[in-house]
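Enquirer: return atomic coordinates for the entry below.
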Amino acid sequence: MTSASNRKIRIGVQLQPQHAEYKAIRRAASEAEDLGVDIVFNWDHFYPLYGEPEGLHYECWTMLGAWAESTSRVEIGALVTCNSYRNPELLADMARTVDHISDGRLILGIGSGWFEKDYDEYGYEFGTAGGRLDDLAEALPRIESRFGKLNPAPTRKIPVLIGGGGEKKTLRLVAKHADIWHGFGDPEVVERKVKILDQHCADVGRDPKEIERSVAVDGEPEELGPKLLDLGVSLFTVATGGPDYNLDKLRSWIEWRDKQQS
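Expert: Next up, the predicted model:
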């Protein structure tokens, strides 16, 4: 069975790189791959978002480079990269490099940024939400342009995932630039967002079916999955944090995916 968009159902896991030693994170990535997950994500922060605010934490993109070597089948990426932390041309080069290390398994997840502590502690200007979205709008064409100049070129058209639900700016950027949209919320919220995204696609002359719809899920797959499938969602991502990385919820979503596609 496929979703309403006729895309194959995929399951992702976000291994939040907080409150754990790296060995535990690496083991969790390998276990998730063995379970049959389609994508393993981390996130791009410098401090934990939950629990002890000064707890153990690791940087995003150096970790993705390591995952490119320690995994062999799954796609990998950040959910999501903060646009503010790296020059767009540098980010494109980093993504191209991890793309090659992984033999073409990188997804470039990106968003405008929101966690003020990261900015303050690492010396970035926080500014305003609107300003950060404007910066993202400027960065995306620069990233695309740099991909075309790199030698060697990326192994494939690196899929761009844009995370966020802002209805005026973020979803318009998704319509213009993204291969995957990642959102949050219950089916009622997702329904509203995808209708707005479809309208933005119409406005910019884009077929909305070109954009894979991804949602963070925490509920039971038998109840939540069909509702989201009806909205065209085909990528379902479960999050888990350290120190133990409980993958029970991930197992249930993988089992559900396999039942739909059997």
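
Enquirer: from here on, just use CA atoms for contacts and neighbour counts.
Expert: Noted.

Enquirer: pull out the buried positions in stretch 129-144.
Expert: Of the residues in stretch 129-144, Arg132, Leu133, Leu136, Ala137, Ala139, Leu140, Arg142, Ile143, Glu144 count as buried by neighbour count, 16 or more other Cα atoms under 10 Å.

Enquirer: and those residues as CSV, adding secondary structure?
Expert: As requested, the buried residues of stretch 129-144 are arranged in CSV below (DSSP: H, G, I helix; E, B strand; the rest coil):
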residue, secondary structure
Arg132, helix
Leu133, helix
Leu136, helix
Ala137, helix
Ala139, helix
Leu140, helix
Arg142, helix
Ile143, helix
Glu144, helix
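
Enquirer: grab the nearest non-local neighbour of the residue most central in space within the chain.
Expert: Against the mean C-alpha coordinate of the chain, by Cα atoms, centre = their mean, the closest residue is Leu79 at 3.2 Å. On the basis of Cα to Cα, 6 or more residues apart in numbering, the spatially nearest residue to Leu79 that is not a chain neighbour turns out to be Trp43, at 4.9 Å.

Enquirer: alongside the first, I'd like the structure of this one:
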Amino acid sequence: MTVDRPVRIAVQIQPQHATYETIRAAAATLEGMGVDVLFNWDHFFPLRGERDGLHFESWTMLAALAEQTSRVEIGALVNCNSYRNADLQADMARTIDHISAKGGTGRFIFGTGSGWFERDYDEYGYDFGTVGGRLDALADALPRIEARWERLNPAPTRKIPVLIGGGGEKKTLRIVARHADIWHSFSDAATLERKLGILAEHGRAVGRDVSEIEISTEVSRMTEAQAGELHALGATLFTIGLSGPDYDVSRVEPWLAWRDRLNGS
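Expert: Next comes the predicted model:
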């Protein structure tokens, strides 16, 4: 099966080094500019710059963005599976789905991954464990999340899209093949081409047509030509990361124009 998807532009509003008022204003501006998706990230401390700089929590912010916005899809790029019970994650996602719906269909994307930032774990009292152990925990959590969505009352307003981030070829891509609606990675064209082949192998192993999975990638440091190579391989969701203290939304404008050219609009 071949799926024809439009190109979409996402912006990750990195919740670091900025006041919440600045984050709120950036979200409003970006939605008004025509961005398709707004992401944040699920960490407790900045990833760059002053290590103890301003920082805000992901899920409470997503609920606020769900209420603030009316058109864009929203989610974390990505939620850390380790920080919350799987069934609780499902319930939180369903609740934000309804907050974002406003009488229609929800706009929440459940972006998730196995976790990697050790400081978060150490300072908040989570067991960091091993890469393999965290991936196994993610593989165990996703069926619980999906099952909980089927039992919640009220149910989600739609099948909540699952975005899985990461490029590990043995475990992560197998989880992607089984559960993801969207796969996000940081890849150049050669890497993406190789990993798509491996993803297809995992899809055959689990009985999934992986063309159903939307391909997402980060383009903050890419040229349009490099992004075009990724698009030629099937990528359609392209994310630009913006950090505080000031979110330079002017960086997004050329990508929106690029999107519109590719979509013929």
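
Enquirer: may I have the TM-score of the superposed chains?
Expert: Put the two chains on top of each other and the TM-score (TM-score structural alignment, normalised by the length of structure 1) is 0.97; 259 aligned residues with a Cα RMSD of 1.0 Å.

Enquirer: state the distance from the residue nearest to the centre of structure 1 to Gln260 of structure 1.
Expert: Distance of Leu79 of structure 1 to Gln260 of structure 1, computed by Cα to Cα, to the nearest Å: 25 Å.

Enquirer: ok, which stretches of the stretch 1-150 of structure 2 are helices?
Expert: If you assign secondary structure with DSSP state H, counting those that start in this stretch, the helices in the stretch 1-150 of structure 2 sit at 20-33, 58-68, 86-101, 118-124, 131-151.

Enquirer: could you dump those into a markdown table with distance to Glu224 of structure 2 added?
Expert: Listed next are the helices of the stretch 1-150 of structure 2 as a markdown table, based on distance: least, Cα to Cα, whole Å:
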| stretch | distance to Glu224 of structure 2 |
| --- | --- |
| helix 20-33 | 19 |
| helix 58-68 | 29 |
| helix 86-101 | 32 |
| helix 118-124 | 34 |
| helix 131-151 | 33 |
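
Enquirer: determine which stretch of those helices is the most buried.
Expert: helix 86-101 (a mean of 22; mean count of other Cα atoms under 10 Å).

Enquirer: next, the angle helix 58-68 makes with it.
Expert: Between the direction of helix 86-101 of structure 2 and that of helix 58-68, the angle (axes from the mean of the first three to the mean of the last three Cα atoms, to 10 degrees) works out to 20 degrees.

Enquirer: about what we covered before: what number of residues lie near the equivalent of the residue nearest to Leu79 of structure 1 over in structure 2?
Expert: Residue correspondence, TM-score structural alignment: Trp43 of structure 1 in this structure matches Trp41 in structure 2. The burial count assigned to Trp41 of structure 2 is 24, neighbours taken as other Cα atoms under 10 Å.

Enquirer: hmm, Trp41 of structure 2 is touching Leu77, no?
Expert: Yes: in terms of Cα atoms under 8 Å, Trp41 of structure 2 counts as a neighbour of Leu77; the distance is 5.0 Å.

Enquirer: ok, back up a step: what about the match of Trp43 of structure 1, distance to Arg134 of structure 2?
Expert: In this view, Trp41 of structure 2 and Arg134 of structure 2 are 18 Å apart by Cα to Cα.

Enquirer: can you check Ile13 of structure 2 too?
Expert: Here the criterion is Cα to Cα. By it, Ile13 of structure 2 lies 25 Å from Arg134 of structure 2.

Enquirer: got it, and Glu123 of structure 2?
Expert: Note on Glu123 of structure 2: its distance to Arg134 of structure 2, by Cα to Cα, is 17 Å.

Enquirer: Ser243 of structure 2 too?
Expert: When distances are taken as Cα to Cα, Ser243 of structure 2 and Arg134 of structure 2 turn out to be 27 Å apart.

Enquirer: that older thread, list the contacts for the residue nearest to Leu79 of structure 1?
Expert: Contact partners of Trp43 of structure 1, counting by Cα atoms under 8 Å, 6 or more residues apart in numbering, are Gln14, Leu15, Gln16, Pro17, Cys60, Ala78, Leu79, Val80, Thr81.

Enquirer: neighbours around Val78 of structure 2, how many?
Expert: The number of residues packed around Val78 of structure 2, counting by other Cα under 10 Å, is 24.

Enquirer: how about the contacts made by it?
Expert: Counting by Cα under 8 Å, 6+ apart, Val78 of structure 2 makes contact with Asn40, Trp41, Asp42, Gly111, Thr112, Gly113, Ile164, Gly165.

Enquirer: find the nearest non-adjacent residue to the aligned partner of Val131 of structure 2 in structure 1, please.
Expert: Under the alignment by TM-score structural alignment, Val131 of structure 2 pairs with Ala129 in structure 1. In space, not counting the residues next to it along the chain, Ala129 of structure 1 is nearest to Trp114; the distance is 7.4 Å by Cα to Cα, 6+ apart.

Enquirer: what's the counterpart of the one you found in structure 2?
Expert: By TM-score structural alignment, Trp114 of structure 1 lines up with Trp116.
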